[in-house]
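> The amino acid sequence is not available; the structure is as follows:
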């Protein structure tokens, strides 16, 4: 009986580079918390420091240690440890590694970790120059890759003369030629855009004539497009512009580039840049380009994969060559009505595939409105409008943006339809995944939440970066939803996380405008805001209220007047927000403000937050400043952590009477120091079981 082969060692099948690396992966996998992971990484970094400090350490051991260090730096949560001790070892390995793999690891570490302007840059430059002058292709490629990854002002003058030599640009290996152009591009991008490119446009055109490899051709076309886009080259006349355009088209036809692959995209981008850089496109240039693009579009049988990317790129420059509009619209119509070529007795249309639908919407957004509005047929427009109700959120958002381009009133009509559905509990949208066995009330509640999410998408798409409009839309949706849900004790976690996540990605000025808009609208109304609204407004007040805002006292009074209407968990959010606001109050008004908050805390001592005493402790001038200094950021959670830290440090300053008076009873809310029950500053976590994913869209904390 033949002997079975022995099983491979675990470290070889785990993706680890060595036994030591495998041991680290095992320990990290078995860690019970992020704190334990950080401790393991701290120990590993200390061990790496010892290994690299050994004089004459073997190159293989250095390479193994650098890989482990990179893994640690990728996974660590604490970033205060300095790891520059490994840079010298990495440089030595890049220069003197015994194998190409070891040298690549040295270069990799330098690419990932070498800071700009570091004193080792000069030594790295010498190593790169030495490799560029090498006769070994693998050494040249290592140097070119490093230049492309870590270009610098100091590196450019040292290596550009080598990069522009004929021996490199005409090297027999295509990968070296390609990386050479890539390195030149990377070096030019970090300089002033108007600086001349190391190669003139005539030299690049000559390179096109000699080149046969498609990947290198793509990089040359990209280089030409780059210098035109950045203004590094200006055409002296229309004749020169026409010559460059015709040469590009001739090269594309000679190589039969068509619409397939990255090279086809680079060609059309470059040709588009030639036209884009002209204030007025001449008839000869428009005719030459439109003939080439129309021929390519007519040759396309479908718009999938590269064909779709080509169509989208063409739409970007179509405004300069209106002759191709008809070809573009033909492909768009075929995408919208995939069943139009098939005879059918049914009058209902088959909707396009999601990717095709997204492609159409992006193409139409690039085109002028008059090109397709009123030109596309009724069925095509019907498919576009149907995107509002798509199960794909990308399609819904793109559709709303396109409708906004047609008319600002259309998104408002869609929003009102969603709000009417919530009010009447009819025509509600349901999530894709739902738990089994839900009754009608539970399904209705899920439908309201899903419809409200889609209403939020409409507000986002229609308001763009207008913070005031976004704030108004969000509040309108929350008021309708909270009225239908009965108000108290209901937290729409997914909606709160959605709004806060959106503000994280908006420019700071837009997030501040949203905060001011919501605060002013709430203060102007007489209604009690729902719990979800309070979760959102407390979080964004802490994080985004402008430092120069001059109505802080009015906001404090507003929160003080509302706080008694909520349960312990919501009261805690408001109290932390009040501390944040007190750190902003002018010194001449601080005494009155702190007195007002203290009186509020006295009223809340029955059955309130377990942090009540800690918050009360820090409400004085000196400790408020300390809270502000200790808070890692202006986020509500960081402010709470700072309050706890400061109050713990200064607890001895409380008098016995204070301790007796302010000691609250056993808290009702399940809170922790770093994470509030209603986590308004992070997206709420969902249930682990996929079949219960949408069962708990809300939390009921009412008593």
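Done, it's in. Computed from a prediction, not measured in an experiment: that's the story for all the values here.
> contacts, neighbours, all on C-alpha from now
Will do.
> nearest spatial neighbour of residue 245, skipping sequence neighbours?
Among residues not flanking residue 245 along the chain, residue 271 sits closest, at 6.3 Å (Cα to Cα, 6 or more residues apart in numbering).
> Count the residues that sit near the one you found.
Neighbourhood size, residue 271 [other Cα atoms under 10 Å]: 23.
> That one: helix or strand, and which one exactly?
helix 261-276 (DSSP states H and E).
> which strands and helices sit next to that helix?
helix 214-229, helix 238-254, helix 306-317 (3 or more Cα pairs under 8 Å, 6 or more residues apart in numbering; DSSP states H and E).
> residues of the very next helix or strand once past the shortest one that come out buried?
Going back to what we said before, that points to helix 306-317. Per DSSP H and E, helix 306-317 leads on to helix 325-336 as the next helix or strand towards the C-terminus. Within helix 325-336, the residues that qualify as buried are 325, 327, 328, 329, 331, 332, 333, 334, 335, 336, counting by 16 or more other Cα atoms under 10 Å.
> Now do the contacts for the residue nearest to residue 245.
Contact analysis of residue 271 by Cα atoms under 8 Å, 6 or more residues apart in numbering lists 225, 245, 248, 289.
> do residue 316 as well
363, 366, 367.
> isn't the second one right next to residue 311, touching?
Meaning residue 366. No - taking contacts as Cα atoms under 8 Å, residue 366 lies outside contact range of residue 311: 10.9 Å.
> chain center to the helix or strand hosting residue 402, what's the gap?
Using DSSP H and E, residue 402 maps to helix 393-406. Centroid separation between helix 393-406 and its chain, computed with Cα atoms, centre = their mean, to the nearest Å, is 20 Å.
> One more to weigh against that first structure:
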């Protein structure tokens, strides 16, 4: 960096020095280290009480530079939050707009949305909005437009409404755009400003009119009692006298090649009813379509696309000959040209042509599809096969636009005809077709997706139904994501996959075995014939499939590990499950070389003994207390199995003998003295806190649902009595404190409950105890359960159960249950859940005897 300070644009000498140091670094780690040291230095400087606003601004700018320059992930989360109070102070007390802008910018870039200082930031914004200085009002509006959250709406809504009528046009414009930005969080705030928006549409300043048009467009999308057509009429009223003007505009723009104006004029024309157009005689001699005929005959793809876009805006009865009193406008050669464009190399043009023809007469599209399927060339190379399949899928997408079951059947039929026409013993997998099918299913609505998945998975379970290799790649992807939503048990799907494994290629076998592993995680028991089929496949397969079969046979008997793998996947998709499975394999191979279990580890006896020997004890160490039988066994949850703690070993139930019938050793007493830790929160999984349900007491100190007996933990805590007193044990509170530092907290139950509508709820009576209900809900392995005692807010006297999907992010997409215990056996429950399949499953669990 050879630029001198005077020409560098740096804010200060310190700013110039750090930029120079980073630019001169010989490696990225060296630059990151320099930035880290600079942040550490600024943190010490900001602790000085006598810093001026100018000095604070300079250091905030350097911190912003560091945050944008440092390698992603190098700095821990929240590394720069120490400077937030100084940024807020600068935004509040800055002498110039530039000072305040730096403060706001730092808060916007660094402050989390749920930070405790957000309230102070909102207050500062409101003060600037109420200022009499125009520059400060504009700055606050710019901040609202660029970044805002739901919490700021009550504080600024009334003031923003006043600013819509401000004397300065740039404030009116920004106020409109600020309302639009806030509407992303609450669309109801657009309702009171409708009259203001209409007034601003007639504003004398073009910039204000432009902003009003943008907001008006948003209003027509979200307002139910005020349709788009009514709003459009207020913006551009099309009277009988203005229709000839519109027709003239179409002719002139088509003649002079003003394509953008031509398209918008046709879109405006589409808002008129066919009756109005017919009475105005706009289509006499095909005048509207005749003005754009030249674009159909053009060789420019843009002109062709423009022609069909305009044609879609005109009612069919006015040009297609579907009405007996109006003949077809297009001549024979023009119709022929339209049919030729079905083979256009441009996919967007083909889609436009298909939509136009399907709207005229769906039989045209059916005939075209039948001819394309019947006349498949027999010796197409793989690249052309993919291209041909893609074009057939375009037709199928238009034909079955609202019917997922029809789409599935047509896709199967098309692939069968294509594979039979190729006349190959082992047809190849058409990757383009697989990609297009899955992309289309992601783009459609949930009902379409579910109908398609149900149809294809039903075909899988029918042994007499042949399925080609391409479809056998699509079906596993759908099975992984939707097997919980269809009415086919996972065991039946396992049987279907196992029956087709011998006839599949190696690539398809690998995918199918992987999906079968995913299904096993949700099966109560793997059928014996499935394991036999896997062993037979292993005997006749190569090394890669043998390894996959060994993996299946191993993990099929270790369901808790499979559940962990599913929980660790980022989503329910097949690629994310495969990634989680590979991470487990990598971890398994690493830990097995050290003689440890891949998921669970415990300290070696020699290590514990050494720690005892090294300690300076004042007495002889007590012997390790023997683990006795438990009063009532609990099955370990999946999250408990996944923890890497030394206390996560698996124990089996040994009966219901009375623990008090045996002699207590001094070691047992030491553990009993530390039993207070059983009343603290216990972190049993990553990011997951589980609270117990105490039926005799309703206080905040709850017992973990899956907590083990202190006697069970004794063998892993041999150094417990190395303190001065044998009756003081190491508390588990450290784990709790660490969780608080890490930001792990119980969910905001009331906020999640209110965010879910009553329509997504259910209620009923559970005839057993709350304890039994909790254990039953824990059986939903793909979800995590959190329980809040009846003595805790927000709903005092009721237990709160929060169940969150592992592959979901965001509040309100899990399930929340409120339970009120009866004096008799049983309890009343209320459920809210935004996920319909999950709501049905939970309701069935709670209503089944």
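That came in fine, so what should we check first? Everything numeric here is computed off the predicted structure, so don't read it as measured data.
> what's the TM-score here?
Once superposed, the chains reach a TM-score of 0.66 (TM-score structural alignment, normalised by the length of the first structure), with 563 aligned residues with a Cα RMSD of 4.7 Å.
> Would you map the strands across the first structure?
490-492, 698-700 (DSSP state E).
> Where in the second structure does the first one align, residue-wise?
Spelled out, that is strand 490-492 of the first structure. In the comparison with the second structure, strand 490-492 of the first structure aligns to the range 428-430 (TM-score structural alignment).
> What of stretch 244-259 of the first structure?
Using TM-score structural alignment, stretch 244-259 of the first structure finds no match anywhere in the second structure.
> before we move on, back to that, from the contacts of residue 271 of the first structure, which single one is nearest residue 61 of the first structure?
For the contacts of residue 271 of the first structure, the closest approach to residue 61 of the first structure (Cα to Cα) belongs to residue 225, at 45.0 Å.
> Tell me the spacing between that closest one and residue 267 of the first structure.
9 Å (Cα to Cα, to the nearest Å).
> Compare the two (neighbour count), which wins?
residue 267 (27 against 20).
> quick one, what contacts the closest residue to that one other than its chain neighbours?
Of all residues not flanking residue 267 of the first structure in the chain, residue 221 sits nearest, at 6.1 Å (Cα to Cα, 6+ apart). Shown in contact with residue 221 of the first structure (Cα under 8 Å, 6+ apart): 266, 267, 270.
> picking up where we left off before, find me the equivalent region of the helix holding residue 402 of the first structure in the second structure.
Using TM-score structural alignment, helix 393-406 of the first structure pairs with 347-360 in the second structure.
> what's the answer for stretch 552-561 of the first structure, then?
Under TM-score structural alignment, the match for stretch 552-561 of the first structure is residues 490-499.
> Can you report how many residues lie near residue 179 of the first structure?
25.
> Could you report the separation of the residue nearest to residue 245 of the first structure from residue 331 of the first structure?
21 Å.
> likewise residue 452 of the first structure?
For residue 452 of the first structure relative to residue 331 of the first structure (Cα to Cα), the value is 35 Å.
> Next: residue 371 of the first structure.
14 Å.
> and if you look at residue 216 of the first structure?
Per Cα to Cα, residue 216 of the first structure is found 30 Å from residue 331 of the first structure.
> again with residue 7 of the first structure
Relative to residue 331 of the first structure, and taking Cα to Cα, residue 7 of the first structure is found at 55 Å.
> ok, now residue 417 of the first structure?
32 Å.
> cool, and residue 305 of the first structure?
With Cα to Cα as the criterion, residue 305 of the first structure and residue 331 of the first structure are 14 Å apart.
> Same check on residue 699 of the first structure?
48 Å.
> With residue 314 of the first structure instead?
For residue 314 of the first structure, the distance to residue 331 of the first structure - Cα to Cα - is 12 Å.
> picking that back up, are any of the contacts of residue 271 of the first structure buried, and which?
The neighbour count (16+ other Cα under 10 Å) marks 225, 245, 248, 289 as buried among the contacts of residue 271 of the first structure.
> Grab the two from the residues you listed that are most spread out in space.
Distances among those were taken as Cα to Cα; the most separated pair is 225 and 289, at 15.3 Å.
> what about the helices in the stretch 51-200 of the first structure?
With helices called from DSSP state H, counting those that start in this stretch, the stretch 51-200 of the first structure shows them at 59-75, 87-96, 100-113, 121-132, 137-149, 155-163, 166-169, 174-189.
> As CSV, these with distance to residue 472 of the first structure would be great.
CSV is the format used below for the helices of the stretch 51-200 of the first structure (distance: least, Cα to Cα, whole Å):
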stretch, distance to residue 472 of the first structure
helix 59-75, 40
helix 87-96, 52
helix 100-113, 44
helix 121-132, 52
helix 137-149, 45
helix 155-163, 51
helix 166-169, 58
helix 174-189, 41
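> can you tell which of those is closest to residue 448 of the first structure?
Nearest of the helices of the stretch 51-200 of the first structure (Cα to Cα): helix 59-75, 39.4 Å.
> distance between the closest one and the chain's centre?
28 Å.
> what's the answer for stretch 287-299 of the second structure, then?
45 Å.
> cool, stretch 432-441 of the second structure as well?
20 Å.
> what comes up buried for the match of helix 393-406 of the first structure?
Of the residues in stretch 347-360 of the second structure, those buried (16+ other Cα under 10 Å) are 349, 350, 351, 352, 353, 354, 355, 356, 357, 358, 360.
> Residue 595 of the first structure: which of the contacts of residue 316 of the first structure is nearest?
For the contacts of residue 316 of the first structure, the nearest to residue 595 of the first structure is residue 366 (58.0 Å; Cα to Cα).
> Counting neighbours, what do you get for residue 246 of the second structure?
Quick note: residue 246 of the second structure (other Cα under 10 Å) scores 17 neighbours.
> quick one: it from residue 274 of the second structure, how far?
Distance from residue 246 of the second structure to residue 274 of the second structure, by Cα to Cα: 15 Å.
> could you list every residue that touches residue 593 of the second structure?
Going by Cα under 8 Å, 6+ apart, residue 593 of the second structure touches no other residue.
> distance of it from residue 428 of the second structure?
Distance from residue 593 of the second structure to residue 428 of the second structure, by Cα to Cα: 40 Å.
> if I look at the residue nearest to residue 245 of the first structure, how far off is residue 213 of the first structure?
20 Å.
> Check residue 645 of the first structure too.
64 Å.
> Settle it for me: which of the two has more neighbours?
Set side by side, residue 645 of the first structure and residue 213 show more neighbours around residue 645, with 18 against 15, by other Cα under 10 Å.
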